[in-house]
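**Student:** Sequence first, predicted coordinates after that:
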Amino acid sequence: MRVSPVPRPPRRTLIVLSAAALCAAGALSATAAAPAAALPTAPGPAEPPGGARAAAVYPNLTPKPPMGWNNWSYYMCDINEKIVLGNARALVRSGLAAKGYDTVTVDDCWMLKKRDAKGNLVPDPARFPHGMAYVGRRLHEMGLKFGIYEDVGTLTCEKYPGSLGHYQQDVDLFAQWKVDYLKMDGCNLPTAPGKTKERTYHDAYRAVSQALVKTGRPIVFSVSAPAYFQYDGDHVWHQVIRWSSETGNLWREGRDIAVEKHSGAKKWASITYNYAYNAKLAHFQRPGRWNDPDFLLAGDSGLSAQEIQSQMSLWAVMAAPLISSTDLTKLSPAALKVLGNRDVIAVDQDTKGVQGRVVQQGAGYDVLAKPLKNGDRAVALFNPGGSARTLTTTAKTAGLPKAGSYELRDLVTKRTSRTTGKISARVPAHGTVLYRVHPLR
């Protein structure tokens, strides 16, 4: 979804962050704060749309949140074969691929402006002189998966040929190229006569979903539909998320994350904004079906070490896809340490497959808790404000069972301590402390 990543005031308050903190981050103006909305109280699984809308559920191809790399946020349209394969090699060389970052996705602008005489999409020979099947082969030789971008409309967001009228033809071509992951955007989709915008999007994404199944190739399907309804009111937005969770494996719910050309302040505002809308949608996620608040920016210029660690920790506790979008060939040791932290990755990839929820809020801070497979809980203390503060919660608030004591492991510093129930830390500005909490007998 190609819209400015600098947040405009939402129609709802998503997670209560203090107006001062959000203003400091550039997320909203002093006059734009909306009344606080209640946290969701219905934690059940997403409900499929009924009646004529019901369709076969797309195969569950992602038992854990997807991980990998996408070029868009860093390179945008400045993309070519050398850049893609160079970043792929960096994934392997850095050890990130071995830690789960295994899908390399080529975003918009990879094709020519016109289809060929048979109606097929044509890779831009100047950008990809060996073609996309070659890119896929090279990625597979590295032990990686191959992702590609298209759009359900007449044109992609950058005005390249969209798939409307060619859904089966295009996904058959992707299957021929051995594509493993399809990101399907929703720009330039005209509302069909006699249909609402929501029904038009539903039918388009359902058609792509069915076409993908017909290829016989297991292709992870990333749905962008909800991002086009974020400001159409919660009822419609949530309905789109519900059917997206049946149509595909993951779905972009809202605004794009910031891009490399933006300032550090705008990037931090974008991270906090995307965190806020995603955290409120935990009740839609279920194991194997993932809310997607967009890319990780670790490695981008302008962000502090605390900010990139916060994004990684928050995305992990929310069981979000961990998809980096930066220049991995120039990744700093500090950024590599954040992206490659096995303990934080383990929280994201936990096989229980549950998105963490906000369990406590105060003026300008959030506490999130995520149940883990072995009975532990991940607990994140998030301070989006401009000065350090001590944040405190309890094992009971985090949903842990009663125990004589608890082991706290800070997943960033690796320090371990014990507590009888109090969970507390001094959290720096724009920081997040992420604990793994284990009840002791």
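**Tutor:** Received it, and whenever you're ready, just let me know what you need. Numbers count the residues shown, from 1 in each chain.
**Student:** from here on, contacts and neighbour counts on C-alpha atoms
**Tutor:** Noted.
**Student:** how about W315, what does it touch?
**Tutor:** 275, 321-322, 348 (CA atoms under 8 Å, 6 or more residues apart in numbering).
**Student:** Going by neighbour count, which of those residues comes out on top?
**Tutor:** D348 (31 neighbours; other CA atoms under 10 Å).
**Student:** One more to weigh against that first structure:
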Amino acid sequence: MDAGWQTLERDKEGRQQVNLTRFPGGIKPVADYIHKLGLKVGIYSDAGIYGCDFAPGSYGYEELDASQYAEWGIDYLKYDNCGGFQANTLSVQERFLRMSHALKDTGRDIFYSLCEWGHQFPWFWADQFSDSYRMSGDIHSEYKKDNSNGCATAYCLNTGYAGVSVLTMIRKMREISRFQKPGSWADMDMLEVGVGNMTRHQEEAHFSFWAALKSPLIIGADVNNIRDSSLEVLKNKEIIALNQDKLGVAVNYIPSLSREGKYQVWAGPLKSGKSRHVILVQNYGTDPLDISLPVMEVPGLSEGHRQLVIRDVWAKKSLGKLGATIGLKGIEVDQVKVLVLSEK
């Protein structure tokens, strides 16, 4: 439940009030129902005086609000920063840390997701007290077109703008992927698969990179009305397995094997079942292309990996044993090749 679940005022005891028009029975019955389905439930608040919907934020009420979330059975808190500009007596880190302590004091295991849009470069500090952190402004359902005003890297001015494209979000992760680790995940924002008008190749690329970069996979589409083709993308178990791999190591961008404006190559280790490595090759240029990847230039691979076999995940076929090179022909515009290297 994102912004909009509460009213614009606290009650006389200082508690956030539920919007009873939207939730006539309150939040707890909803949470109980969701739990009976075997799912977990998340809620929204803000580290400032107001949230993005101008409802009361949790600044100064951290313990009271955290206690209420625990009583309702909440499992996940998205903690925004829209009202933080009015609460400027404390740093961003101090305000987010307060809620971290409050959540822990409840005794309930509540996943703590920071949302300060990468403005203060949270990959350097958010691992100290949160489970995930947004690393950029809000995504929108555009593959290439965005409103980033030229802010395409992780270290340009992130001011909380909305309208970041899928490709720009991936570009920003070039500098951030190495910080990914169990217990502290860079959140690339909600999946836009099934939301806009992306092509099949674009949706496959979107989902593949979010999974391989170990971003939390949160569906942004209305699952009651989602297109069958988009749902098929989201249900690809082999792609989901990349995200859930027990090593928890994200793929990293390989500049020496990539060509700016045409194609990009990312790779990383795996350790689930017989899977040992994954390589992503994406054509984000304007023409179809053929690529030959020299295996010894892929970080983590060596002569000792020659017994591994290659699987093209989206094509659902084997490409045979790993040789000196990996040849890929006819990669279409916007298409991504996800290659999983496994033991026999």
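**Tutor:** That came through fine. Everything numeric here is computed off the predicted structure, so don't read it as measured data.
**Student:** Report the TM-score for the pair.
**Tutor:** Once superposed, the chains reach a TM-score of 0.87 (TM-score structural alignment, normalised by the length of the second structure), with 319 aligned residues with a CA RMSD of 2.0 Å.
**Student:** thinking again about what came up before, just the ones of the contacts of W315 of the first structure in helices?
**Tutor:** 275, 348 (DSSP state H).
**Student:** ok now whichever strand or helix holds G68 of the first structure, how far from the chain's centre?
**Tutor:** Of the helices and strands defined by DSSP states H and E, G68 of the first structure is found in strand 67-70. Counting by CA atoms, centre = their mean, to the nearest Å, strand 67-70 of the first structure is centred 10 Å from the centre of its parent chain.
**Student:** the strands in the stretch 301-441 of the first structure, which residues?
**Tutor:** Applying DSSP state E, counting those that start in this stretch to the stretch 301-441 of the first structure gives strands spanning 322-324, 357-362, 365-371, 377-383, 389-394, 405-410, 416-419, 422-427, 431-440.
**Student:** re the thing from before, which of the contacts of W315 of the first structure sits closest to A211 of the first structure?
**Tutor:** P321 (24.0 Å; CA to CA).
**Student:** give me every residue that touches the aligned partner of the closest one in the second structure.
**Tutor:** If you follow P321 of the first structure across to the second structure using TM-score structural alignment, you land on P216. The contact partners of P216 of the second structure, by CA under 8 Å, 6+ apart, come to 185-189, 210.
**Student:** try it again with 7 Å
**Tutor:** With contact set as CA atoms under 7 Å, 6 or more residues apart in numbering, P216 of the second structure has these partners: D187.
**Student:** do I271 of the first structure as well
**Tutor:** 257, 311.
**Student:** Show me what the strand holding G68 of the first structure packs onto, helices and strands only.
**Tutor:** strand 103-106, strand 322-324 (3 or more CA pairs under 7 Å, 6 or more residues apart in numbering; DSSP states H and E).
**Student:** Neighbours of the equivalent of F129 of the second structure over in the first structure, how many?
**Tutor:** Under the alignment (TM-score structural alignment), F129 of the second structure pairs with T247 in the first structure. Counted with other CA under 10 Å, residues neighbouring T247 of the first structure total 27.
**Student:** List just the nearest of the contacts of W315 of the first structure to A88 of the first structure.
**Tutor:** Distance to A88 of the first structure across the contacts of W315 of the first structure (CA to CA) is lowest for L322, with 15.4 Å.
**Student:** how far away is the closest residue to that closest one other than its chain neighbours from D116 of the first structure?
**Tutor:** Once flanking residues are discounted, L322 of the first structure sits nearest to M67: 4.6 Å by CA to CA, 6 or more residues apart in numbering. Here the criterion is CA to CA, to the nearest Å. By it, M67 of the first structure lies 33 Å from D116 of the first structure.
**Student:** now swap in R252 of the first structure and tell me
**Tutor:** From R252 of the first structure over to D116 of the first structure (counting by CA to CA), the distance is 31 Å.
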